[in-house]
Structures are given as structure tokens and as C-alpha cells.
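Q: The following block contains a protein sequence and its predicted model.
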Amino acid sequence: MNRLPSLFLSHGAPTLPIDPSLPSAEFATLGAQLPRPEAVLMLSAHWGTAQPVASISTEPETIHDFYGFPRQLYEIQYPAPGAPDLARRAAALLGEGGLHAELQPHGLDHGTWVPMLLMFPDAAIPVAQLSIQPRLDAGHHFRVGRALRALKDEGVLVIGSGQITHNLRAADFSARPEDADPRVAEFTDWFEEKLTARDIDALLDYRRQAPHAVLMHPTDEHLLPVFAALGAADDDYSLTIQSLGTYQRALAMTNYVFGSA
């Protein structure tokens, strides 16, 4: 089997599957372009723990971890099988990399099932989640990804799911796409320039070096998954950027595919 890429997905609002103004079709396009994996290991911004935890659920529930949305959204189920063997393999790899990981059951939060539903709607690919550590930094998550790199040769798609910019306090939910705060583009342009250059040191120091970093991410749990995906990437990765636009003035949606060169 050929080595799979690693991905970072900006999963957007929970309404992505039901709101025609949001770029759901682009996720379907991305899913069709990817090699079909045997399993997915997902690191979602919406499952944070003090240390890594891998989910061993065999039939993970679809978690509707949000409030005040249309009833239609709460009726969506994504009945993908779990991947407990993958969870154990991931925990073992982390241990080999000096990172202790726990095992416990956990369902699929919307950072996982929303993009999976759009990319792989048949819900046939086994999925395991691996938690992020919101109190730890980009470097920690890069090391997590590095430890998981071998999975890409085992038919596993390693995905970080978050948001390339995420400041809900700065969001204007009546704004049009053309009303985007120009500082969003300054941040994402810097980030993508460094990704293209494979400037890992600058990326790991983004909170000090990137323009408007703290404004774009007052807390960085939605960006931390990109560093895991980057860590899992090959040293000479090829970068594919899928830019989906900026919504609510401050919430940019961009997906990155770190392919084998």
C-alpha cells in the first residue's frame, strides 16, 4: 500500500452539512480525491485532555456537542465503526516516542463526524479519535504527529480537525464573505508561506512570529491539530491547499493535505 497523506481540516460550524451557504461540497471533492484509507485517526479540537487518550470504542456514538442549532442537526448520525486496534497501535507508537497515552471509550464529536460525513458519507471507514492537549503547545502536538508517522504506511489517514482561524468573539454572524477582516488573510498567508517553505521552527513559534496570532486564536485548541498533521507529514512533504473562504468575518476555512513527495 502506498503511503497516505496526513490532513488538517477546518471543520467550520456544526451546520456545515445542512447550510447551503457553507462549503460542504468542497469536502466531498477532497474526499473523492484522497486514497481511500483502511481507517482514520482523528485529532479533533473538541476533545481535550491533560495527556493523550485514544478511543477504544467499537461503536462510537455520534456526539452532538453543541447547543441552539436546528433540530435537523441533532438528528444526524454517523454510524462509522470504531477502530480500537488502531487506538492501541497509536498509543503504543506514542509510548515509543516517549509520550504516555491512555485508552478509554469515546464517541465522535462534531469536529470528527462533520468532516467525515461530508468526505466519506457511507460511514464505512473505521474511526478512532485521539485527544489533543489544550494546555500544551504546538511543539508537543508536532511530537505527537511524529510518533504517529508510521501509521501512514499502514493504511491509516491521520487527520487534525480544527480551524485555521478561530475567534468567536470577533465573529459577525451577519457578515458576508467579502466582509472578511483583512487580518485573517495576513495570518493565513504567513502560515501558508511557512508551510510551503517547510519552516517548522517558525510554525512552532507561531504565537510569537505570526501576525495577529493571538487575535486569530485567543486560545489555540483549534490550531493545535494542524501541528499533529504536520508532525505526521514526511520531511519533504508536498502541500496542497484547499482554501474555502472566510465566514462570519473572522473564521477562515482552509484545508491542508501533506502528501508524500
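A: Nice, thanks for sending it over. Numbers count the residues shown, from 1 in each chain.

Q: From now on I want contacts and neighbour counts done on CA atoms only, so please keep to that.
A: Noted.

Q: just to confirm, which helix or strand has the spatially most central residue of the chain in it?
A: For the chain, the residue sitting closest to the mean C-alpha position, by CA atoms, centre = their mean, is S161 at 1.4 Å. Using DSSP states H and E, S161 falls within strand 156-162.

Q: after that strand comes which helix or strand?
A: According to DSSP H and E, the helix or strand after strand 156-162 is helix 182-196.

Q: From the contact counts, what lies against that next one?
A: Judged by 3 or more CA pairs under 8 Å, 6 or more residues apart in numbering; DSSP states H and E, helix 182-196 is in contact with helix 200-204, helix 213-216.

Q: The structure to be compared is supplied as follows:
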Amino acid sequence: MPRYRSLFLSHGAPTLALDTIPAHDFLKTLGATLPRPSAIVAVSPHWMAPVPAVKTTARYRAWHDFGGFPDALYQLRYAPAGDAARAQRIAAALQQAGIDTQLVDDERLDHGVWVPLMLMFPQADVPVIHVASLGRDPAAHYALGRALADGVDEEVLILGSGGAVHNLRALAAPGTPPQEWALSFDDWLCDRLLENDREALLDYRRQAPGAAHAHPTEDHLMPLFVALGAAHAGATTLHRSFSYGNLSMACYGFA
């Protein structure tokens, strides 16, 4: 598999770590097929900040930032190293790009990051630099992705972890097929990514079918714009499936 500048991974429910669903199986094989990154810069909707923030922690711990799931999920541990020196260089690059940035020493790694990384790199042997999501502005996340790409070398993987379709009120029992509105948005998103139609993607609220239903809170789509901003070219489809009815698990790689 080629070296991707960035990835967008749909992380679904925290039970992705345990459920034997297609997305789980895909992520378990993905890490071994990628050229090994020297580090991973990760953005997730489960850590949001009013201004950009970069973690300088030396060692993370899996943060079980959810409730009401099987006990086995709370027993999982994932503790990759951080990289304070690289985090400081990233913060400097963001500042150079005109993005005010703060450094944060926080060992918590939310499930949007540790669940997919635990499947991809189970030995937790790739350093992670956690960067905050910025709310619900596609253009701001796109600019963040561009600045991140300028601030790290080509062997660093930029990861946006979120969800291609994410409406928690529309979840259904496992095995339930997705509804038409979810399929339509997922197909539109895939088509625009493969066409590298960035203008349409940034304007998805007006142009995509069923955008408000597919993303009523929008936060889980924002990491896609980080991955898109970091990339030079259009997307490659790595995986597409649904879980819990209407939760898209689509994953894309960007060169």
C-alpha cells in the first residue's frame, strides 16, 4: 500500500474495539499494510478546544470517555508514547501559519484515537501527537490540516478520526441495513472525495443530500477536513461499511 499523507477513519461506537464487524477486521489489517509512520498526529471530535491545542505528554493512557458499554471495554489499555519535541515543532508551524496554538500536558487519549490505533498498531509502538478539534467549521479544520502537513515530515501520518455518517439518534440494532438517507450522504461524500471536489466538500451543508440528518452535530465530520487539508491529491477508498444501521464506517487515504 502506498504511503498516505493522511487518513480519515470512521471510528463508530467504542465497541469497535471488540465487535467483529467489517470495520474492525479492516483496521486490524490496515496497520500492517501501511509503510510504518515515524509518528501519528491525531485529531478527534472527542477533544475539542476553543483554540488549537497540541499535547506534549510523554505517555498517554486510554481514556474511557463513555458509559454504559460492556465491562470488557473498560479493561482495555493503550499507552503509546507522545513526542514533546515534535509537538513543539507542530505548534510552532501552526503559529507560523497564523493559527494561535497552546501546548497542553494531558495524558488522556480519547476513544476516537485509541480505539482505531489499538487495532492498527496493537503494540502501541508508534508515537502519537494529539491535536484538538476546533468545533464545527470545515474551513478552519482544512486550514489546520494544511498547517499540520507543513509542520511535519513526510513519514508522519496525519489522522482524522470521526464518522462519515454520524447520527446517534438514528442508530439501530446490529445487522440492520442502513436507510436511504444515510446511503445517499455516504455515496455523495465518497464521490466528491474521489473527484477531489474540495469546493463541494467544504460546502457540504448546502450541497450534500441529507446533510443535516447525516450530521446533526457535525463534529464527527470535521476531522475529514483536517485529512483533506493535509493532502496533495484526492482520496482513495480504503473501506466502506455500516454498523448499527446508519453509522457509516467509511475510511479514506489521501496522498
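A: Now that the structure is in, tell me what you want to look at. Note that the structure is predicted; figures quoted are calculated from it, not measured.

Q: ok, the residue nearest to the centre of structure 1 touching F227?
A: No: under the criterion of CA atoms under 8 Å, S161 of structure 1 makes no contact with F227, lying 10.6 Å away.

Q: What helix or strand is the counterpart of A235 of structure 2 in structure 1 located in?
A: Aligned counterpart of A235 of structure 2 in structure 1: L239 (TM-score structural alignment). L239 of structure 1 belongs to strand 238-247 when assigned by DSSP H and E.

Q: Which is the succeeding secondary structure element to that strand?
A: strand 251-259.

Q: buried sites along that following strand?
A: 251-259 (16 or more other CA atoms under 10 Å).

Q: which residues touch the residue nearest to A138 of structure 1 when sequence neighbours are not counted?
A: Spatial nearest neighbour of A138 of structure 1, chain neighbours left out: L204 (5.4 Å); criterion: CA to CA, 6 or more residues apart in numbering. When contacts are counted by CA atoms under 8 Å, 6 or more residues apart in numbering, L204 of structure 1 touches 138-139, 227.

Q: aligned partner of L204 of structure 1 in structure 2?
A: In structure 2, L204 of structure 1 lands on L202 (TM-score structural alignment).

Q: need the helices and strands packed on helix 182-196 of structure 1 in CSV with distance to F120 of structure 1, can you?
A: Formatted as CSV, those follow (distance: least, CA to CA, whole Å):
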stretch, distance to F120 of structure 1
helix 200-204, 30
helix 213-216, 30
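
Q: Among those helices, which comes closest to S21 of structure 1?
A: helix 213-216 (22.5 Å; CA to CA).

Q: Which secondary structure elements does the closest one sit against?
A: helix 182-196, helix 206-209.

Q: ok, F142 of structure 1 to Y247 of structure 1 distance?
A: Going from F142 of structure 1 to Y247 of structure 1 by CA to CA, to the nearest Å gives 28 Å.

Q: actually D172 of structure 1, not the one I typed
A: D172 of structure 1 is 9 Å from Y247 of structure 1, by CA to CA.

Q: Tell me the secondary structure of L9 of structure 1, please.
A: Of the three states, L9 of structure 1 takes strand according to DSSP: H, G, I helix; E, B strand; the rest coil.

Q: wait, it sits on M119?
A: No: here L9 of structure 1 does not reach M119: they are 11.0 Å apart, not a contact under CA under 8 Å.

Q: Looking at the two, which is more packed in?
A: For L9 of structure 1 and M119, the more surrounded residue by other CA atoms under 10 Å is L9, and the numbers stand at 26 against 21.

Q: Structure 2: which residue goes with that one?
A: Aligned partner of L9 of structure 1 by TM-score structural alignment: L9.

Q: Could you do G82 of structure 1 as well?
A: Per TM-score structural alignment, G82 of structure 1 is aligned with G82.

Q: and its match, what is it in contact with?
A: Neighbours of G82 of structure 2 in contact, by CA under 8 Å, 6+ apart: 56-60, 127-129.

Q: Am I right that L94 of structure 2 is in a helix?
A: Yes: per three-state DSSP, L94 of structure 2 lies within a helix segment.

Q: My understanding was that it contacts G151; is that so?
A: Yes: shown here, L94 of structure 2 and G151 form a contact pair, counting by CA under 8 Å, at 7.3 Å.

Q: Of these two, which one has the most company?
A: L94 (26 against 20).

Q: Could you find the closest non-adjacent residue to the more buried one?
A: Counting by CA to CA, 6+ apart, the residue nearest L94 of structure 2 is A147, at 5.7 Å.

Q: Next, the closest residue to P80 of structure 2 other than its chain neighbours: secondary structure please.
A: Excluding its sequence neighbours, the residue lying closest to P80 of structure 2 (CA to CA, 6+ apart) is A124, at 4.7 Å. Three-state assignment for A124 of structure 2 (three-state DSSP): coil.

Q: Now the strand holding L239 of structure 1 on structure 2. Mean distance?
A: For strand 238-247 of structure 1, the mean deviation from structure 2 after alignment is 2.2 Å (mean CA distance after the TM-score superposition for structure 1).

Q: What residues of that strand count as buried?
A: 238-239, 242, 244, 246-247.
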